[in-house]
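> Just need the structure, nothing else, for what follows:
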Amino acid sequence: MIERREFYIDGAWVAPTASRDFTVINPSTEEPAAVISLGGEADTNAAVAAANRAFADWSTTAPDERIAIVERALEIYLRRKDEMGDLISLEMGAPRTMARRSQADECNIVDALAAARDFHWLRPTDPKTPGSMIAMEAIGTIGMITPWNWPISQVTLKVFPALLAGCTMVLKPSEYAPLDAMLLADILHEAGVPKGVFNLVNGDGEGVGTQLSRHPGIDMISFTGSTRAGIAITKAAADSLKRVSLELGGKGANIVFADADDRAVQRGVRHCFNNTGQSCNAPTRMLVERSIYDRAVETAREVAEATRVGPAHEEGPHIGPLVNERQFDRVQALIQKGIDEGARLVAGGVGRPEGLNRGFFVRPTVFADVVPGMTVEREEIFGPVLSMIPFDTEEEAIAIANDTPYGLTNYVQSQNGARRNRLARRLRSGMVEMNGKSRGAGAPFGGVKASGLAREGGVWGLEEYLTPKSISDWAAE
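All right, here's what the predicted structure looks like:
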């Protein structure tokens, strides 16, 4: 079993001031996988103090110097990428192949570097006003709180733009999936990130998370997680007037028109089940034009029943367990709620898949004839559960899709370009993906309404950690 009880503070691994053990459970076996420590207020204070001390020097380094350090970090990351994926697979249950390929993907680091290389750190306000300039400067010390579902992906989406912006930081990764972030600390140390610039303190939300949110030495909180926790963090940060950046939950609608391509339904079901449904941007509501609805329901049933479920260490395409017992119990209760409220169970249901009597495994589940307002249609389940709803008109589909507290990602499947463009503008979400095409590199990730306030990735992700300073009578150099 892995034992990593120390925190990374001021350029070194240090013992907690008062050790409080926390056992990381392997969700495939329900057996202990690692032991870490949960930090206390003294640990948080030490990390914030180190970051504050480092800020003056780091924020005034030349951008090229920061870029060079991140480039070295990327080289080391690529060398240790498989190790990163294996840790993620162990701690949160992503299948090993998927964890190495997708969970541990380096794209966030690559995108952050691309944005920084082309970024204008000093720019004129107006060509007609000589000497009037805008300097884009680091906002300060950042408190980062990241989730367990895409652990290193969410960490790199915050840490590397903040480093390139000239910020210092204290990271609190999820206590359920902390090992990948601790490996990243080793990578950053080897890359030569100056001491105090990056700090890591493990802890839970009620402890270190709240301490960072309230801390007067923290200038900004960047949080990814549940909407409930995001609201609590915003309230905790209010007294110190921190900038708060939130990437929260989602309940994406996938609108499938009769003219969609032949693989649209299969693609949508697989996307919903990817990462065992533990993705905030999962297309968990499939809205299908009535003329093809019955066929779509049958296709969804076939895909669900063909989806293999198994331990994370198994090879081949499959989905793994949910992250922990609490999440397992919650998903089971919501599946039962769907049955109780009268949704038609097409595939899956409560209980573990056949042959799996240990581990937090869930049966890939499809509900048909879901009525807007049912619990499975409203709540973010965060498991492999799809709700299918028929619609008759484009207007009805838009109304159902927008009738949600969330607004992260919506999806459209249609060969009609004019229709796609109309829906892309009318769907209330931070992102719209159509016909299975990914958004471009550097496109911002984030939502509206209860899905949060953040825009992470690309130039927008860099600007999250910067503040503009207006300057007059700047002398030409």
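
> Going by C-alpha atoms from here, please, whenever you check contacts or count neighbours.
Noted.

> how about the nearest residue to the residue most central in space within the chain, chain neighbours excluded?
With distances taken as C-alpha atoms, centre = their mean, the residue of the chain nearest its centroid is residue 154 (4.7 Å). Leaving out its chain neighbours, the residue that sits closest to residue 154 by C-alpha to C-alpha, 6 or more residues apart in numbering is residue 146, at 6.2 Å.

> I figured the residue nearest to the centre of the chain hits residue 147, correct?
Yes. Residue 154 is in contact with residue 147 according to C-alpha atoms under 8 Å; the separation is 7.2 Å.

> and the residue nearest to the centre of the chain, that one's in a helix?
Yes. With the criterion set as DSSP: H, G, I helix; E, B strand; the rest coil, the secondary structure at residue 154 is a helix.

> and it, what does it touch?
For residue 154, the contact set (C-alpha atoms under 8 Å, 6 or more residues apart in numbering) comprises 146, 147, 224.

> what's the answer for residue 285, then?
Counting by C-alpha under 8 Å, 6+ apart, the residues that residue 285 touches are 251, 252, 253, 254, 377, 386, 387, 388, 389.

> one more to line up against the first:
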Amino acid sequence: MLDKRQFYIDGQWVAPLAGTDRAVIDPSTEQHFATISLGGQADTDFAVAAARAAFPSWRTSTKTQRIDLVRSIFDVYMRRSDEMGAVISREVGAPLEMSKTQQARTSSSHFTGFLDALETFEFERPLRPDTPHDRILYEPIGVAALITPWNWPMKQIVLKVIPALASGCTAVLKPSEQAPLSAMLFAEIMHEAGVPAGVFNLLNGDGPGVGAQLSGHRDVDVVSFTGSTDAGRAITRAGADTVKRVRLELGGKGANMIFADAHENAVPNGVMRCFNNSGQSCNAPSRMLVEQSRYAQAVEEAKATAEAITVGGTSEVGPHIGPVVNAAQFDKIQTLIASGIKEGARLVAGGLGRPEGIEQGFYVRPTVFADCTPDMTIMRTEIFGPVLSMMAFDTEDEAIAIANDTDYGLTNYVQTANPDRAQRISRDLRSGMVEINEQRRSTGAPFGGMKQSGTGREGGIWGLEEFLEVRAISGWPAD
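Model prediction:
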């Protein structure tokens, strides 16, 4: 049994002041394998005070000093990335090789994106060439509370911690209590890389406790949160009294629009993309909209693809998917699958219960529903599991209307050989991101959504700007 009750505050590991024990459960076995502490108000105050005390010095650090520190963190992180992958695998149930390659190592692109952005970012600049006495300053906002999720724990930590420090802010990280051990390893990496005391602090806790305390804390200047839309609303309300900046990356219900001229692997690739990480991705293409002339074939392809997917343990080798993260998530997914059946969707693969032969662990059968309608619960709710909902469309306008008929607006997907159609649809989709013909976003591109998928952007220059205040000074003396 691992004892991980300590917090990392002011450059050292410390015992909780007002902590309560919490078990960390292996989703593959349902066994308790580690114990952490959930902090109380005294712990939150201690961590925020450490970040506040470190801010005056860190805010005046030079861009060169910050670049050197980020590079140092990056070097240590990559050296320990396989170790990080193994930790993530056990706490969230991702297959080991997938966890090493996708969960841990791909965070390298976020590091390089921020380094590239920082190299060229002008923290002090004239308003225009013809206004030499008007100066624009970009300054760190202050103490940042960073609240991260469990589904892609390290990607989200890197997307928040690195730009916060690179902009000159100091930070208090509260990772998900479902995936705390990877964050604690990240704190070890930060210490080894030489992050100054108080500039980065780690405090475990849950949403109603430490999460709410950080969101409402008068000495926290900005909250950056990734998680559910319901939690995002609560954080926004908590931050309102102190009028702090709140940035949210929330849920999604992405539509994958497959036209008759889409490439031959569009459907199986879409299924695999939806089921990656056991479907636990906010930008999963969980609604597959297929042009009528190709729909019957698409349903058969989706069925065959889902039935070919294997479900297995984290240590097993091969392209399989693991369990979902916990019992509550498993139960939620089962309830939503049941609602799809009850509301009349045609179940073509998977269904209720665990996969055949598996009796322990939070494993879900890869599930595909066909003949869905936009009003069905499975078409409107973020399931966050390996469940795909399919329906047909007749016209381009109908497909756009269905795609946009959602409270969310994170990522949508377009598969077509017609470049004019691809551009036209992309402009009409109400989402922060659109992916055409499986072309992934480049390093440094902004990540974020519209509507109830959140506010703000992460990655590259946009990620830096989330932690900066813009100041205008007139009468600046000429050089």
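
> Tell me which of the contacts of residue 154 of structure 1 fall in strands.
residue 224 (DSSP state E).

> returning to what we had before: shared neighbours, residue 154 and residue 147 of structure 1?
Residues touching both residue 154 of structure 1 and residue 147 (C-alpha under 8 Å, 6+ apart): residue 224.

> rewinding a little: from the contacts of residue 285 of structure 1, which single one is nearest residue 457 of structure 1?
Within the contacts of residue 285 of structure 1, the smallest distance to residue 457 of structure 1 is 19.9 Å, found for residue 252 (C-alpha to C-alpha).

> The closest one -> structure 2?
Aligned against structure 2 by TM-score structural alignment, residue 252 of structure 1 finds its counterpart in residue 254.

> Where in structure 2 does stretch 210-218 of structure 1 fall?
Stretch 210-218 of structure 1 maps onto residues 212-220 of structure 2, going by TM-score structural alignment.

> got the contact list for the matching stretch?
With contact meaning C-alpha under 8 Å, 6+ apart, stretch 212-220 of structure 2 is reached by 41, 44, 48-49, 52, 142-145, 223, 234-236, 238-242, 244.

> hmm, 7 Å instead?
If you take C-alpha atoms under 7 Å, 6 or more residues apart in numbering as the criterion, stretch 212-220 of structure 2 is touched by 41, 44, 48, 143, 144, 145, 223, 235, 238, 239, 242.

> part of a strand, is the third one?
No. Assignment of residue 48 of structure 2 by three-state DSSP gives helix, placing it outside any strand.

> So what's the residue count around it?
Using other C-alpha atoms under 10 Å as the criterion, residue 48 of structure 2 is surrounded by 27 other residues.

> related to what we said a few turns ago, residue 281 is in contact with the match of residue 252 of structure 1, correct?
No. Counting by C-alpha atoms under 7 Å, no contact exists between residue 254 of structure 2 and residue 281, whose distance comes to 10.3 Å.

> pretty sure residue 384 of structure 2 contacts residue 277?
No. Counting by C-alpha under 7 Å, residue 384 of structure 2 stays clear of residue 277, with 9.7 Å between them.

> Please pull up the equivalent of residue 239 of structure 1 in structure 2.
With the correspondence set by TM-score structural alignment, residue 239 of structure 1 lines up against residue 241 in structure 2.

> can you tell me how far that match sits from residue 142 of structure 2?
From residue 241 of structure 2 over to residue 142 of structure 2 the distance is 17 Å, taken as C-alpha to C-alpha, to the nearest Å.
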